[in-house]
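# Next comes the sequence, and after it the predicted model I'd like to discuss.
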Amino acid sequence: MRARKEKPIFRGLTIAAAGDLGGSAQWTDANISRWVGLREGKFVRAMGEDVTHVVCSGEEFKRKEGFVKLALKRPKTCQIVTLDWLEDSMLKQKRLDEEPYSHLRALKRERERERKRLMVIKGLEKAVKEVNPNLYHLYRDHTFFQYEVVMTRDDEGAGIQGERYVMSIFESNNAKPRLYWFIARFFKKKGDTLAKIHRPSHAPGVFAREFDLFEKFFQKKTGVPWAQRLVRAGTTDNSCFQYQPPTGGKPVGWVPAEYIPAEAPDVVMTDGVVSTTATTQPAVTAADTNDSETANTTAIPVAKPSHTPAPHPQPQPFLTPAPSPRADLAITTATTAAPSQGRDENHSFAGLSSTAAPTFTWPTPGTTPTMIDLTSTDTPVCAL
């Protein structure tokens, strides 16, 4: 009976075996050499530059001696695979991808598992005094200001050099609703890596509580309220900790309008938020214009500070009546004065009422439609 011709799946490959392959008794050097040769490959027991694959067991790879040591020096031209790659390739009659059978890939997976295990252990140890970094991250407000504030103190007269506090507010990663935690770390001197932890809350809580602790701690150490951190920066003596606001266009957080530094021309207010990334245009006075022109000034709205993270207010709705289907339509209004539609201090829109909408009435047959005196200031008019 004529033998079946095998596919040349190992053409151009030189395969070497390192140590005991750990397979069955049939995996002898003579059998492997014959099976590889039938598929136009080459099997050797001596390591050379022409070797493209080294087949070895897991124990042999961990020792990293002999053929394995030489193969590790040229990982781009020599693959270190298990015996399963050789066997599966011959059974499926095609050269399989070496990646799933690679000893190097298995080593990387093992190292990744060990790294994650150590990260979990380190996070649990850190959670005893601080916050577990696997469950929390630094909080950023809607201005993209990150709540990690550094305060420093240098008082040569008192022998203090390089003291610093790092205040942080952390936000939960997955917990809903979001939980927050205030932490302060104290470093005694410059270059000190061992910090003393101040965590007033034994458990995370709502933002209002933790932000209140944050503000009180900041004022206690600097002597300056958190809301006045920009206008009073650097105004206290050396016995207090000093806070330097971010510069270079970085977010500085929310600041009330009355506490914006007047000497900072590149700071503008937008909806109660301080931004250093925009520049204001120089003011135009009446003296710089012609006699027929007047100076226009635009008041910038300032929102009341809020201690809870909230989205920006929705745009104000407008009352727009529908067009009249008839030209002889008479228009009357149910009220004599339009309500105020201003924005209140809580980002809501006050003064809007359903009675403010104009009422349309059809004229009685045989009567003349009522005409409205547009020159009168007492009659409210709705333009169509």
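Thanks, I have the structure now.

# Could you use CA atoms for every contact and neighbour count after this?
Fine.

# Which residue, other than its chain neighbours, is closest to K188?
E163 (5.0 Å; Cα to Cα, 6 or more residues apart in numbering).

# do you know how far that neighbour is from Q219?
Distance check for E163 against Q219: by Cα to Cα, to the nearest Å, it reads 17 Å.

# With A208 instead?
Taking Cα to Cα, one finds A208 at 17 Å from Q219.

# K76 too?
Taking Cα to Cα, one finds K76 at 60 Å from Q219.

# Look at these two and report which has more neighbours.
Comparing K76 with Q219 by other Cα atoms under 10 Å, the one with more neighbours is Q219, at 17 against 9.

# roughly how far out does the stretch of helix or strand the more buried one belongs to sit from the chain middle?
In this assignment (DSSP states H and E), Q219 forms part of helix 207-222. Offset of helix 207-222 from its chain centre (Cα atoms, centre = their mean, to the nearest Å): 24 Å.

# Mind listing what's buried along it?
By neighbour count on 16 or more other Cα atoms under 10 Å, the buried set for helix 207-222 is 207, 209-211, 213-214, 217-219, 221-222.

# which secondary structure elements does the first helix or strand past that helix going along the chain contact?
Following helix 207-222 in sequence order, the next helix or strand is strand 242-243 (DSSP H and E). Helices and strands touching strand 242-243, by 3 or more Cα pairs under 8 Å, 6 or more residues apart in numbering; DSSP states H and E, are strand 148-155.

# also this one, for the comparison:
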Amino acid sequence: MASQKFKHKVIAIAGPPPDGLTIDKLKHWTEIHKGRFAHELDEHVTHLLCTKEQFKQRVPRVREGLKRKRLKIVDFDWFELSAGPGRVEKVAKYCHRHMLKKQEATRRERERIERGKFLAERFVNTNLYRVHYDDYNFRYQVSLVRENYLESGHRERHVLYLFESIARPPLFLFAAEYFRRNGDAQPAYFRQSDCSGLFDDEFGHFRRFFRAKTGIRWEDRVVLHGTMPASFFAYTPPNRGKPVGRNGLFSATMSRELNAALRGLPALAVGEQLGRDDEEVGTEAVGDAMLQEEGDYDKDDDKDDGVDWSLINAKDASDLESGGVEMEWSDSEDQDDLEILGDSPNTSSSDEEGKMGLCFELPSDDDDDKGVRMGDMAALDED
């Protein structure tokens, strides 16, 4: 019984066959095994035979064959071995597409290793470190943006990283990139430590850098989003259910409700506003509807969230816009002077111990400061 190895296969060649083979032999062996030999490369061809040199030179038929994803471009060795005794050889071993993919993968891997070695001197060796994820699956790679006053239409951008070593037990390393304008291909690099260290130390560098550039503690990145003047860098928290990370004073939902109250936005619109804030930088704080009169707690039953925030009435919006909102924290961190990749306004903190919360001090003609503390939940319950 005649062999049917090449049944349903239409074979063509990309160029002259190698020594020992002729077109007549190729056609004869193909037809013996119930296949069909095509002199032209048409839509019915299933296998295109070519040598390595023809594939590298991208002869016309090879170029045309690469445009057809289902066409198998194989070496002549596949045909010779399959036409002999035994079973048809697997195409993958002789497929030029597969060999090209392997070569590209090898080249990319070599470039990745070389780039990691290059970055090791100035930034972080990406062959040995990866970006850290916390147990909420939050990626510690955050962008801070600000309008570039020297170049209209451009933005400055810091990208903060907390790297984790691939080796175990893990070590950590904080580093940052700085882009002066849109489209910068080569950033400026910053690394606080010469070598990796414990999580608390490197995460502390991360938090202090974040506060120096945004004027906000890392714990308050959601609550105080969009409330700082345009001179600060702005951070936009993830939205639409994406994780916002650990170390928050409140849950993500409560933090967004507080942020909505501060910015005078409907609570349900905060998620949408966060999405739009990717296109904005450093919005100015406060407005008429930002705060409620003390003692008037959610008068509208439809919007009552069951929480009494005891917010002060902002009667004079113009004073607020001109003076801003002063934020004072009682559980302050040590402030390191970070003269890093550009200047940032200074922030101040209080050394009061034993309490934790956010105090909003509104401008007033009187010498006595007026404010009510948010975050001291015991005080809220007593009210």
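Structure's in. What do you need? Since this is a predicted model, take the numbers as computed values, not measurements.

# Kindly provide the TM-score of these chains.
The TM-score (TM-score structural alignment, normalised by the length of the second structure) is 0.56; 267 aligned residues with a Cα RMSD of 4.1 Å.

# re the thing from before, what residue of the second structure matches up with the residue nearest to K188 of the first structure?
In the second structure, E163 of the first structure lines up with E156, judged by TM-score structural alignment.

# Okay, strands next: where are they in the stretch 151-300 of the second structure?
Assigned by DSSP state E, counting those that start in this stretch, the strands in the stretch 151-300 of the second structure fall at 155-165, 172-179, 188-191.

# Reformat those strands as TSV; add distance to M327 of the second structure and mean neighbour count.
Converted to TSV, these look like this (distance: least, Cα to Cα, whole Å; neighbours: other Cα atoms under 10 Å):
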stretch	distance to M327 of the second structure	mean neighbour count
strand 155-165	23	22
strand 172-179	26	23
strand 188-191	28	16
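
# Tell me which of those lies nearest to W218 of the second structure.
With Cα to Cα as the criterion, W218 of the second structure lies closest to strand 155-165 of the strands of the stretch 151-300 of the second structure, at 12.2 Å.

# Quick one: residues in contact with that closest one.
Residues from elsewhere that reach strand 155-165 of the second structure (Cα atoms under 8 Å, 6 or more residues apart in numbering): 128-132, 140-148, 170-182, 202-203, 206, 210.

# now that strand: how far from the chain's centre is it?
10 Å.

# Taking their axis directions, it and helix 199-214 sit at what angle?
180 degrees (axes from the mean of the first three to the mean of the last three Cα atoms, to 10 degrees).

# Make sure A176 of the second structure is actually in contact with Y189.
Yes - contact criterion Cα atoms under 8 Å: A176 of the second structure and Y189 qualify, at 6.0 Å.

# Aligned to I32 of the second structure, what sits in the first structure?
Using TM-score structural alignment, I32 of the second structure pairs with L38 in the first structure.

# looking at it, that match is touching E6, isn't it?
Yes - because the distance of 6.3 Å satisfies Cα under 8 Å, L38 of the first structure is recorded as touching E6.

# if you count what's nearby, which of the two comes out ahead?
Shown here are L38 of the first structure and E6; by other Cα under 10 Å, L38 has more neighbours (17 against 13).

# what helix or strand is E114 of the first structure on?
Per DSSP H and E: helix 103-129 holds E114 of the first structure.

# what's that helix packed up against?
In terms of contacts (3+ Cα pairs under 8 Å, 6+ apart), helix 103-129 of the first structure is packed against strand 79-81.

# What span of the second structure is the strand it packs on aligned with?
Using TM-score structural alignment, strand 79-81 of the first structure pairs with 72-74 in the second structure.

# Mean distance of the matching stretch to its aligned residues in the first structure, please.
Its aligned residues in the first structure lie a mean 2.5 Å from stretch 72-74 of the second structure after superposition (mean Cα distance after the TM-score superposition for the first structure).

# do you know how far the aligned residue in the first structure for C50 of the second structure is from K64 of the first structure?
Under the alignment (TM-score structural alignment), C50 of the second structure maps onto C56 of the first structure. Note on C56 of the first structure: its distance to K64 of the first structure, by Cα to Cα, is 11 Å.

# Likewise for W85 of the first structure?
20 Å.

# Tell me who's in contact with N182 of the second structure.
Contacts of N182 of the second structure (Cα under 8 Å, 6+ apart): 154-156.

# F6 of the second structure: neighbouring residues, count only.
Number of residues near F6 of the second structure (other Cα under 10 Å) recorded here: 20.

# now the one 3 residues further on
K9 of the second structure has 18 neighbours, counted by other Cα under 10 Å.

# quick revisit: matching residues in the second structure for whichever helix or strand comes after the helix holding E114 of the first structure?
As assigned by DSSP H and E, the chain's next helix or strand after helix 103-129 of the first structure is strand 136-138. The aligned range for strand 136-138 of the first structure in the second structure is 129-131, by TM-score structural alignment.

# distance from that stretch to the first structure after superposition?
Here the mean offset of stretch 129-131 of the second structure against the first structure after fitting is 2.3 Å, by mean Cα distance after the TM-score superposition for the first structure.

# What lies in contact with that stretch?
Against stretch 129-131 of the second structure from outside (Cα under 8 Å, 6+ apart): 139-141, 161-166.
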